[in-house]
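Colleague: This is a predicted model, with the sequence first.
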Amino acid sequence: MNLSAKTVVVIAIGAALYGIGGLPMFGIPVFANTTLKPAMAVLALFSVLYGPIVGFLVGFIGHWVTDLFAGWGVWLTWVLGSGIVGMIIGLFPIITKNRIESGLFDKKDFLIFVVLAFFGNVFGYGTSAFLDTILYAEPFTKVFMQLCIIAAGNTFLIAIVGYFILNNLAKRKKQSTNLTEAP
């Protein structure tokens, strides 16, 4: 994997925004060590704009940063989960053939975005929950509850914030693609 300097900078900025934005002071605590964080919209945005590799790395590194600064230690299982979420949402430009770059974002695109967000959260944090029960002997009911809350809450948050951001981004792209040179 050969990442350009621009891609590395994008990953660093995305991870920093996601990591700092994921701190408990910016989130809504909902369950044991479980916080709904608006930073999920940052992860979704970077994933949609730059694809699955950037999405994975922004999620993985960003969650690591959150755990480091939050003071509860780095939970690699949940760090991995955030990476998987970013990777799955990052499939959006591939599935939609990067229509957003052409200024197109319709209901079908939004549905694809929400479905990817949901499956990303279920699969990503489902992996985290599964690994927690195996590696850390966490009670299944606890991690399953965390998974349900996170999957539903994050999907809702990503859908609401993501709709406005992606819709406006598509409008902006559409305006810039209609530029013509004056005679």
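Modeller: Perfect, I can see it now.
Colleague: only C-alpha atoms for contact and neighbour calcs from this point on.
Modeller: Noted.
Colleague: ok, now which ones touch Thr35?
Modeller: Counting by C-alpha atoms under 8 Å, 6 or more residues apart in numbering, Thr35 makes contact with Pro24, Gly27, Ile28, Pro29, Ile150.
Colleague: for comparison:
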Amino acid sequence: MELAVHPLVQFGPAYIIYFSRGKCLMAKNKQSSSELFSVRTVVAIGIGTALIFILKRWVSIPTGFPNTNIDTSYGFLGFMSVLFGPVAGFIMGFLGHALNDFTQYGTPWWTWVVTTGLVGGVIGLFWKRLDVSKGDFGKKKLIGYNVVSGLTNLVAWAAIAPTLDVLVYSEPANKVYIQGLISAVSNVISGAVIGSILLAAYAASRTRSGSLKKED
């Protein structure tokens, strides 16, 4: 006779931890894995990549510091990463940034391209915890999203991107860390304001679970 197995903890989008016969086991979450690579997600990656490219190319606000803009695309990237998960978030961020650099400068600045992908991927890791598909985006999820988005952008742009610039391109540290700090502040703001507005609007457009009751 088989014992019923109840998930204890979901580890990211693809794995769950559970107890069975006194043992702690990890198993693949088949439903979540299929969601990561569904047709809907693939289509979203294409649309998201195009929109991130457009936002970076034509809807960025100059800061006055060379090659550093207030980038509206990071709010949209945070929104899409929460909706479609880490794989989609990474690919959209990576390809959108690469396309922008290629068309604007002739060649991608790979350290920042990779960092943008990482931002989307890390925020996307929390797509199940921040799930807004059922119309739930209350205060707790709003705060949770902003903490995740804020910390991710802060670490990515104030530390990871400039460090990679020094290591890969031998850029002067004082220059790239100032660039990184300015980008970190602007991207945290973009993620907080634009990302929160988009998530709240999306949640409001969905039917909240349990909100509909059968009429007598």
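Modeller: Yep, that arrived. Everything numeric here is computed off the predicted structure, so don't read it as measured data.
Colleague: so what number do they get for TM-score?
Modeller: Remark: TM-score between the superposed chains equals 0.87 [TM-score structural alignment, normalised by the length of the first structure]; 180 aligned residues with a C-alpha RMSD of 2.1 Å.
Colleague: before we move on, back to that, which of the contacts of Thr35 of the first structure also appear as contacts in the second structure?
Modeller: With the contact criterion set to both residues aligned by TM-score structural alignment, their matches' C-alpha atoms under 8 Å, the contacts of Thr35 of the first structure that also touch in the second structure are Gly27, Ile28, Pro29, Ile150.
Colleague: Can you tell me the number of residues neighbouring the third one?
Modeller: When counting by other C-alpha atoms under 10 Å, one arrives at 13 neighbours for Pro29 of the first structure.
Colleague: how about it, what's its partner in the second structure?
Modeller: By TM-score structural alignment, Pro29 of the first structure lines up with Pro62 in the second structure.
Colleague: returning to what we had before: mind listing which of the kept ones among the contacts of Thr35 of the first structure are in strands?
Modeller: Ile28, Pro29 (DSSP state E).
Colleague: possible to save the kept ones among the contacts of Thr35 of the first structure as a markdown table with distance to Leu91 of the first structure?
Modeller: Compiled in a markdown table, these are given as follows (distance: C-alpha to C-alpha, whole Å):
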| residue | distance to Leu91 of the first structure |
| --- | --- |
| Gly27 | 26 |
| Ile28 | 28 |
| Pro29 | 29 |
| Ile150 | 20 |
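Colleague: Just the buried residues of the kept ones among the contacts of Thr35 of the first structure.
Modeller: Applying 16 or more other C-alpha atoms under 10 Å to those, the neighbour count classes Ile150 as buried.
Colleague: which one of the kept ones among the contacts of Thr35 of the first structure is nearest Thr96 of the first structure?
Modeller: The nearest member of those to Thr96 of the first structure, counting by C-alpha to C-alpha, is Ile150 at 25.7 Å.
Colleague: For the closest residue to that closest one other than its chain neighbours, give me its contacts.
Modeller: Leaving aside its sequence neighbours, Ile150 of the first structure sits nearest to Leu36 (C-alpha to C-alpha, 6 or more residues apart in numbering; 6.8 Å). Neighbour list for Leu36 of the first structure: Gly27, Ile28, Pro29, Val30, Ile150, Gly153, Asn154 [criterion: C-alpha under 8 Å, 6+ apart].
Colleague: list the ones among these that the second structure also has?
Modeller: Shared with the second structure, among the contacts of Leu36 of the first structure: Gly27, Ile28, Pro29, Val30, Ile150, Gly153, Asn154 (both residues aligned by TM-score structural alignment, their matches' C-alpha under 8 Å).
Colleague: Show me which of the residues you listed is closest to Ala117 of the first structure.
Modeller: Closest approach to Ala117 of the first structure among those (C-alpha to C-alpha): Asn154, at 7.9 Å.
Colleague: residue in the second structure matching the closest one?
Modeller: By TM-score structural alignment, Asn154 of the first structure lines up with Asn187.
Colleague: And that match, how far from Thr107 of the second structure?
Modeller: Per C-alpha to C-alpha, to the nearest Å, Asn187 of the second structure is found 22 Å from Thr107 of the second structure.
Colleague: on that earlier part again, what would the contacts of Leu36 of the first structure look like in a markdown table with distance to Leu68 of the first structure?
Modeller: As requested, the contacts of Leu36 of the first structure are exported to a markdown table (distance: C-alpha to C-alpha, whole Å):
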| residue | distance to Leu68 of the first structure |
| --- | --- |
| Gly27 | 16 |
| Ile28 | 19 |
| Pro29 | 18 |
| Val30 | 20 |
| Ile150 | 20 |
| Gly153 | 23 |
| Asn154 | 21 |
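Colleague: Out of these, which comes closest to Val54 of the first structure?
Modeller: Asn154 (19.2 Å).
Colleague: Just give me the neighbour total for the closest one.
Modeller: Asn154 of the first structure has 24 neighbours, counted by other C-alpha under 10 Å.
Colleague: pretty sure it is in contact with Gly120, am I right?
Modeller: No. Asn154 of the first structure lies out of contact with Gly120 (C-alpha atoms under 8 Å); the separation is 9.9 Å.
Colleague: distance of Phe76 of the second structure from Asn174 of the second structure?
Modeller: 30 Å.
Colleague: okay, the two: which has more neighbours?
Modeller: Using other C-alpha under 10 Å as the criterion, Phe76 of the second structure and Asn174 rank with Phe76 on top: 24 against 10.
Colleague: Counterpart of that one over in the first structure?
Modeller: Residue pairing (TM-score structural alignment): Phe76 of the second structure is matched to Val42 of the first structure.
Colleague: Fine by me, we can end here.
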